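[1] have a look; sequence and predicted model below, questions after that.
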Amino acid sequence: MFDWLEHMAQWLVYGVMGLNPEDHLAKALDFFIYDSIKILLLLFTVVFLMGVVNSYFPIDRVKNYLSRNKLYGAEYLMASLFGVVTPFCSCSSVPLFIGFVRGGIPLGVTFAFLVTSPLVNEVAIGLFVGLFGVKTTILYVFSGILLGTISGLILQKLRLEKHLTPWAKEVLDNAQRDQERFEAEKQSFKQRLPIIWQEALKILKGVLPYVIIGIAIGGLMHGYIPEGFFEKYMAKENLLAVPIATILAIPMYSNASGILPIVQVLVAKGIPLGTAIAFMMGVVGLSLPEAMLLKKVMTFKLIGIFFGVVMLCIILSGYLFNIIL
């Protein structure tokens, strides 16, 4: 989808700047330019489209439907399945998360998407089949969807809406106000468009510093942390290898397709598959750059709760993989 953007980033770094592709700084800059532009484009597009939807479909109607109709967890499963068909890394999923929050989607349902989206997608599934076989791939996909669904259910039960930042609450209030204005004045789409555009730009401006800082951290990690740095902590003799692998993964940042070859190397070196997959899930599903992006929407307490619940689910999945496989 973003091949043209990747080529442009490489052209700037290796062509215009003349940096060596093997240099750490070049890798960090390539990553920073590509991911910054990609995430900002995604963010603006999603927020703008959600603004259009919200202008015709009241936020309260979504909330009322979900509160009146007992879906018995199906909404969390649907959000996780939607995460499967969106091929984004954890930071790229944040724009959709912000769009969902603006659209009045319950927080737990939104979290279910945020957890599953970076973990399971068609690229990761294709690589997983080639590297580990169909059986392991099916188990991984099932566990990723289940992880998102259960995490969403738990986080919804905790009623964490009060821990959204004032900025996020203002975005929700503005969306509600705009919708009421559109309804009251019976405005045409052409009349609504400037208001939707201005609100999308306002949101983009609000999160811009967090995007830049978060991706800068991700770029430094991508360029400077050696691939084999954490291997010695994940030996199968260590009973705490799964939680250690999950915790050590958080400072790293990559998408599923980028980390899977490393997982294959870890398994080839004798590290249990469950431990290696827990490490992969930690890298893909939890990262410091993601936390920086989420800081605009969530308080530190909410980020800590989110990371804690997902980390616990990943650790349990890792042990389960080790037992089954």
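    Done, it's in.

[2] contacts and neighbour counts: CA atoms only from here.
    Noted.

[3] compute the first-to-last residue distance for stretch 283-302.
    20 Å (C-alpha to C-alpha, to the nearest Å).

[4] run through who's touching that stretch.
    Identification of contacts with stretch 283-302 by C-alpha atoms under 8 Å, 6 or more residues apart in numbering yields 89-91, 94, 98, 115-116, 118-119, 160, 163-165, 167-168, 206-207, 210-211, 213-218, 246, 249-256, 259, 303, 307, 311.

[5] what's the answer for stretch 253-264, then?
    For stretch 253-264, contacts defined as C-alpha under 8 Å, 6+ apart pick out 88-90, 118-120, 123-124, 127-128, 131, 218, 221-222, 227, 276-277, 280, 283-284, 287-289.

[6] tell me which residues in it are buried?
    Tyr253, Ser254, Asn255, Ala256, Ser257, Ile259, Leu260, Val263, Gln264 (16 or more other C-alpha atoms under 10 Å).

[7] and that stretch, how far out from the chain middle?
    How far stretch 253-264 lies from its chain's middle: 15 Å, per C-alpha atoms, centre = their mean, to the nearest Å.

[8] just stretch 88-106 next, same as before
    8 Å.

[9] over to stretch 112-122?
    Using C-alpha atoms, centre = their mean, the offset of stretch 112-122 from its chain centre is 7 Å.

[10] and here is the other one:
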Amino acid sequence: MILSPATHPTGWRGHATVLASLALWWALYRQLVPLSEWITSLFPVAPHSHAGEAIAFFFYDVPKVMMLLTLIVFAMGVVRSYFSAEKTRALLSGKREGVGNIMAAGLGILTPFCSCSAVPLFIGFVSAGVPLGVTFSFLIAAPMVNEVALVLLFGLVGWQVAATYLAFGLGIAVVAGFIIGKLRLEGWLQDWVREIHSGANAPDIPEGEALSMTDRYKLGIEAVREIFGKVWKWIILGIALGAAIHGYVPEDLMVRIMGADAWWSVPAAVLMGIPMYTNAAGVIPIVEALLGKGAALGTVLAFMMSVIALSLPEMIILRQVLTLRLIAVFIGVVGSGILAVGFLFNILF
């Protein structure tokens, strides 16, 4: 589709509409917590019961992730209109993947997203033609290491542990993303994502022809319609599963397993963490309770990292973007790094 810049000479109405929409978006986003609490109050359950917490979690996370997905994909669609497929590939070619992995992991640390909240930005990166390995560095770092987790760990177990956790979490994100990038697994993306990533469905933007901002906004809206329509059902399914698990955490069983000195306690903790769903701030209280009951530090950290980096709800959402083979590679690479961190911390601390 070729858009003509002469269609909207001024574009001021488009700017005003976008600014008003952003203001409305922000106003709604700030009301998500009270909205989820109000909806929960309509159910015949106690607010802090297992069912109440699961319901509140669901009605908070669904609109949050949907709103993030809409905003990020729209922004990426607008940004993408400035680059042809060739320009994007030239800017983010394989020779820059090492630097790109570090930058993406650093960005992930600064964004306090849970795993499912990081997925919309991951989709936006992929749709904009960013190398696959770079996008994975962000996807791994965003939930696994952020300022909330670092501050809470600092207060709980001291700066040495927090700094070591930061170094290893960042290292896992960079190395895992780099390895996935070098494996050249773009062919293992879902067909519709691979077409977007390769530029097959990119808008026809002739070189040297300037588009108006109104036209660029339209391209952003088209990107939202295309991507949102493909993934929204699976986002709801993944968050519904995560909310159910969030309300029923078997803490006593976890303490019994993670308090063991056997070598299998670390992989067992990782396997236990995968079906659960929360963010770094949400899992820290569980970490504190487990450590207080005698669980090993490395085992607990491995559990925490698996909860926020390899959650089952995240995998369900990613299934609409990645094939099962690529998800298996992602789990294998990240899981290996988490196991290494767990064993190392048990030796050092």
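    Done, it's in. Note that the structure is predicted; figures quoted are calculated from it, not measured.

[11] can you select the buried ones among the contacts of stretch 283-302 of structure 1 for me in PyMOL?
    Applying 16+ other C-alpha under 10 Å to those, the buried members can be selected in PyMOL as follows:
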select buried, resi 89+90+91+94+98+115+116+118+119+160+163+164+165+168+207+210+211+213+214+215+216+217+218+246+249+250+251+252+253+254+255+256+259+303+307+311
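
[12] picking that back up, buried subset of the contacts of stretch 253-264 of structure 1?
    For the contacts of stretch 253-264 of structure 1, buried by 16+ other C-alpha under 10 Å: 88-90, 118-120, 124, 127-128, 218, 221-222, 276-277, 280, 283-284, 287-289.

[13] narrow those residues to those in helices?
    90, 118-119, 124, 127-128, 218, 221-222, 276-277, 280, 283-284, 288-289 (DSSP state H).

[14] tell me the one of the residues you listed nearest Tyr233 of structure 1?
    Using C-alpha to C-alpha, Ala276 comes nearest to Tyr233 of structure 1 of these, at 11.1 Å.

[15] contacting residues for the closest one?
    Met234, Ala245, Val263, Leu266, Val267, Gly318.

[16] map the third one onto structure 2.
    For Val263 of structure 1, the aligned residue in structure 2 is Val287 (criterion: TM-score structural alignment).

[17] next, find the distance separating its match from Thr164 of structure 2.
    For Val287 of structure 2, the distance to Thr164 of structure 2 - C-alpha to C-alpha - is 16 Å.

[18] before we move on, what about Ala105 of structure 2?
    16 Å.

[19] so between these two, which is more surrounded?
    Ala105 (30 against 13; other C-alpha atoms under 10 Å).

[20] grab the nearest non-local neighbour of the aligned residue in structure 1 for the more buried one.
    Counting by TM-score structural alignment, Ala105 of structure 2 corresponds to Ser80 in structure 1. Here the nearest residue to Ser80 of structure 1 in space, its sequence neighbours aside, is Phe113; by C-alpha to C-alpha, 6 or more residues apart in numbering that works out to 4.8 Å.

[21] counterpart of that neighbour in structure 2?
    Using TM-score structural alignment, Phe113 of structure 1 lines up with Phe138 in structure 2.

[22] how big is the offset of the helix or strand hosting that match relative to structure 1?
    Secondary structure assignment for Phe138 of structure 2, by DSSP states H and E: helix 132-144. Mean deviation of helix 132-144 of structure 2 relative to structure 1 after superposition (mean C-alpha distance after the TM-score superposition for structure 1): 0.5 Å.
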